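Q: pasting the structure only:
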């Protein structure tokens, strides 16, 4: 089973499974194809996090997050007159581009989980880029709203002669096809050393706006890293995710553990009290996330302290079913470092996928170029990320250095949260990931709550409306059942606005002795198995005969 945000990418992964490939093989093929048909969200110019379950037993995670050039300093995003840049000014151009990690992440995963020849995994993506694919309504809309900063070379693919192509038009990316062919034959290292690396570095250093200090040495020295997963028991299940420099795994686990003392199942999915509790737990977890989590190679992250049962029980005791906290602040977990400050805003230019093979190997990957179309820079037909704007712009606060400040070689904090859930017998129950900047954390926690506490299929748990509460102000997702819950939430003291959230999640789950896929009805994603069965997607509670929004 493969679930991802675009059917063409799903088909690429299924093709590899049918050819005898492993879940890792299929994940790589799916990622490569997503980079062709979803260049606004992911690709070889970005990075990723992997969470993998082996059928032989064991769980591993891979950090393929981008790094800052070694020449980057704490005031990377300051103007010539010594003022912090506005985020919108910092994003376009070369300075926001981190050394891409996606390909070396794929290569590291392949060494321990690959089965088919490396070049075979590139074949579907090469075919799509060379022969063409049809533009989707979602892509055309996103290009019009968020693609003003992309280079003329990339814009010409989708708007030849300056005229935007409509949905349904066929486009090709021959430069990307050629790059994929080179990487298929020469291996991932050829992206980091040699002409392709030199071209990427020249692009960011010579950018007309915000030129970078990246060097070919930064490219050559990049390494994807194995990391320790973070896991906690939740009711009769065990939930495992990505540790720092991603904040996603830890924050999801904190949200759920703080809810564990409440009978969420008895309250049910339609209970305003249940969603109030979810919001309160979210804001407590996000406060700790903002304060303590950064790149563990550069700062001390109190992972064990944040997941300490006694600490989480104390945090949970701050939550009451009948009222909302007057304010929220980070706690002091065991082994906490000196206080630091909150993170900058992230924007939703991300995608996720989950794969399970016939042998029982399961992979969850979240991959991104950060903002929509990243930095706007392109080289060899691929979009380059703007991940460095995930660092805190201001490097100190109240006399303390900020944990997520810019440093040479450092990886910016992320919200990505690929997650695997095990049942009481130690079998994989669910593999899930999401896109959407910091909403990723709430999306994953919400979906797991839906499956475990509310007894929903993963499809309906993903489709449920979200109440997003990273701070005291909550947002009820417009167009969903959560928006209709606002008066009841306000009666509990919640400050709630209704608005769009731009969510996108994908999952596979083990139900009734088989893999079942789930794909977010908010996206164009699908899930498909080797037999060609495609999961139908629908808004929770809607008429399944109607097309998704």
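A: That came in fine, so what should we check first? In this text, all values refer to a predicted model and were calculated from it rather than measured experimentally.
Q: can we go C-alpha only for contacts and neighbour counts from here?
A: Noted.
Q: measure the nearest residue to residue 419 once chain neighbours are set aside to residue 463 for me?
A: Across the structure, with CA to CA, 6 or more residues apart in numbering as the measure, the residue nearest residue 419 apart from its sequence neighbours is residue 241 (4.5 Å). Distance of residue 241 to residue 463, given as CA to CA, to the nearest Å: 21 Å.
Q: what do you get for residue 136?
A: Per CA to CA, residue 136 is found 21 Å from residue 463.
Q: Over to residue 146?
A: From residue 146 across to residue 463, the span is 25 Å (CA to CA).
Q: between those two, which one's more packed in?
A: Neighbours around residue 146 and residue 463, counted as other CA atoms under 10 Å, are more numerous at residue 463. The numbers are 25 against 15.
Q: Around residue 531, how many other residues sit close by?
A: Using other CA under 10 Å, residue 531 is surrounded by 9 other residues.
Q: What of residue 63?
A: By other CA under 10 Å, 27 other residues sit near residue 63.
Q: Just give the nearest non-adjacent residue to residue 345, would you?
A: Closest residue in space to residue 345, ignoring its immediate chain neighbours: residue 390 at 7.3 Å, by CA to CA, 6+ apart.
Q: and if you look at residue 422?
A: Closest residue in space to residue 422, ignoring its immediate chain neighbours: residue 428 at 4.4 Å, by CA to CA, 6+ apart.
Q: and here's the other structure:
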């Protein structure tokens, strides 16, 4: 057996959103403070890629001890709750694609947060009848949805786990008690005051800052005995320890005690939460079958639309990262994001025309709107037959999220995206972990000009997401690849571009991840600052693009199966992710 190889990157991300909720295009992404060149590792048997070295080690140790990919996912998420609290945790939600290699079945586990039963479309409307400012809505209890990640992990573990549930929390409990060193990324996020609410409530303030009010320095040994206690209860009693009893009371108390912006979450919402097993959406692309996650995330449909629009509109195989390639990509993105805004939301509450949006004849007609010589400007959504008249959603979605991939010795695999929404979420803490602010992913307004918005707030509804866990299969139904990324609504762009590059060229997945980002969400075209993407500014401007050069910080993690059957990792050079395999 090969010795494990550790692939590490250090990256720091900050986020400077606008103060106004409605100006979605001007919400700036996370900014980078450096990159590290990545080298792929090969693994013949099993592989883990996560956003933090300690999470990678925790997941890999589970695999070494005979655990499955489902087991490793639990250990990874528990550790990420501790060491990457700004991005994900047990106070948030997630989407997981799980490949059962024995039965050759692909499962889609939905752990997205839900709106409280007492919430309605006026949740983010002021007494004056106007939508709240996004910053005013996201900090405090109002934005907290019922967390779903633990229920989802338990559901997948009951089906596919090989290790005992209690054993999967050992590393996270031990590290919570002994402590871990504050990473450069976590320190910079604290220093940047990325979330102005972080010093507002005493629990988070006392945990993340010194008694003098300074952000914890890089290298500080941070312990979290309260999280250790919570994880012990969960390890012993299962997810019920989170959704009922003492821990659920702590969550509700935190939400209610935020009296400046109290929420509607009740213990009954926690008790009644259900993770859902959905049907993954798969479509052919070149010689592959690409599978994504269905609504309530928009990621699967929109990603599949983009890559198929590109395939249908591409007159010839374009040189990767050329002007023509990025023109094709941005125009396909415009069309897909336009459909996303009009039609996609929680399919348990809204009729989502998935089959129509992915119909090849429909996409072929849409692809004819793409001109490789001229920017089309703002795209309109496609007209679908027998559709209710709907208004477009403009809800912001911010990019503090984490993605990891796993493949075990039996060939079972996980592609999972997990989030608490804005960096540090609602900034409320309970039981040693942060609570999400995912309800701000809903549209703040329920209708426009008399037309309903699909992604409006409704009791028990799951807010639309952009999380895009992806798996790719060959013609023999063998798993070829898994990938995904954080990045808010830009997740779709990051995943679609890199997926297309890998499946349409001779690039390795790592080489694709290393390419600069160019993003268009049906508005301005964003070029990744400090990269060769800046060289595209003049030629793209010349054909009509409205441009912004800014930091575009993804966190792509994935793997691809080589011709000899070995798995090859890919780690985004913009963050602090690592890979371990043998």
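A: That came in fine, so what should we check first? Note that the coordinates shown come from a computational prediction; the quantities given were computed from them, not determined experimentally.
Q: picking that back up, and the counterpart of the residue nearest to residue 422 of structure 1 in structure 2, how far is that from residue 68 of structure 2?
A: Residue correspondence, TM-score structural alignment: residue 428 of structure 1 in this structure matches residue 479 in structure 2. For residue 479 of structure 2, the distance to residue 68 of structure 2 under the criterion CA to CA works out to 16 Å.
Q: cool, residue 97 of structure 2 as well?
A: 14 Å.
Q: Repeat that for residue 30 of structure 2.
A: For residue 30 of structure 2, the distance to residue 68 of structure 2 - CA to CA - is 33 Å.
Q: do the same with residue 340 of structure 2
A: Taken as CA to CA, the span from residue 340 of structure 2 to residue 68 of structure 2 is 35 Å.
Q: Quick check on those two: which one has the bigger neighbour count.
A: Applying other CA under 10 Å to residue 340 of structure 2 and residue 68 shows that residue 68 carries more neighbours, namely 27 against 23.
Q: what about the strands in the stretch 201-350 of structure 1?
A: Using DSSP state E, counting those that start in this stretch, the strands of the stretch 201-350 of structure 1 run over 225-227, 230-234, 237-241, 349-356.
Q: The last one aligns to what range in structure 2?
A: Using TM-score structural alignment, strand 349-356 of structure 1 lines up with residues 400-407 of structure 2.
Q: mean shift of that stretch relative to structure 1?
A: Per the superposition on structure 1, stretch 400-407 of structure 2 and its aligned residues are separated by 0.5 Å on average (mean CA distance after the TM-score superposition for structure 1).
Q: Longest helix in structure 2, by number of residues?
A: Taking residue count as the measure and DSSP state H as the definition, the longest helix of structure 2 comes out as helix 323-343.
Q: for that one, the distance to its chain's centre please.
A: In terms of CA atoms, centre = their mean, to the nearest Å, the centre of helix 323-343 of structure 2 is found 20 Å from the chain centre.
Q: ok, now which ones touch residue 211 of structure 1?
A: With contact set as CA atoms under 8 Å, 6 or more residues apart in numbering, residue 211 of structure 1 has these partners: 93, 94, 95, 204, 205.
Q: Once you drop chain neighbours, what's closest to the spatially most central residue of structure 1?
A: Central residue of structure 1 (CA atoms, centre = their mean): residue 416, 3.7 Å from the mean position. Nearest non-adjacent residue to residue 416 of structure 1, counting by CA to CA, 6+ apart: residue 248, 5.1 Å away.
Q: what does residue 139 of structure 2 give?
A: With CA to CA, 6+ apart as the criterion, residue 139 of structure 2 has its nearest non-adjacent residue at 4.6 Å, and that residue is residue 426.
Q: how much space between residue 485 of structure 2 and residue 267 of structure 2?
A: Taking CA to CA as the criterion, residue 485 of structure 2 is separated from residue 267 of structure 2 by 32 Å.
Q: Residue 564 of structure 2 now?
A: Here the distance between residue 564 of structure 2 and residue 267 of structure 2 works out to 52 Å (CA to CA).
Q: that older thread, for the longest helix of structure 2, give me the average deviation versus structure 1.
A: With structure 1 overlaid, helix 323-343 of structure 2 shows a mean distance of 0.4 Å (mean CA distance after the TM-score superposition for structure 1).
Q: matching residues in structure 1 for that helix?
A: Counterpart in structure 1 of helix 323-343 of structure 2, with TM-score structural alignment as the criterion, is residues 272-292.
Q: Now do the SS call for residue 526 of structure 2.
A: Judged by DSSP: H, G, I helix; E, B strand; the rest coil, the three-state class of residue 526 of structure 2 is strand.
Q: Make sure it is actually in contact with residue 548.
A: Yes. Using CA atoms under 8 Å, residue 526 of structure 2 makes contact with residue 548 at a distance of 4.9 Å.
Q: From what I see, the match of residue 428 of structure 1 and residue 415 are in contact.
A: No. In this structure, residue 479 of structure 2 is not within contact of residue 415 by CA under 8 Å, at 11.7 Å.
Q: The two: which has the busier surroundings?
A: Regarding residue 479 of structure 2 and residue 415, a neighbour count based on other CA under 10 Å identifies residue 415 as having more, with 30 against 22.
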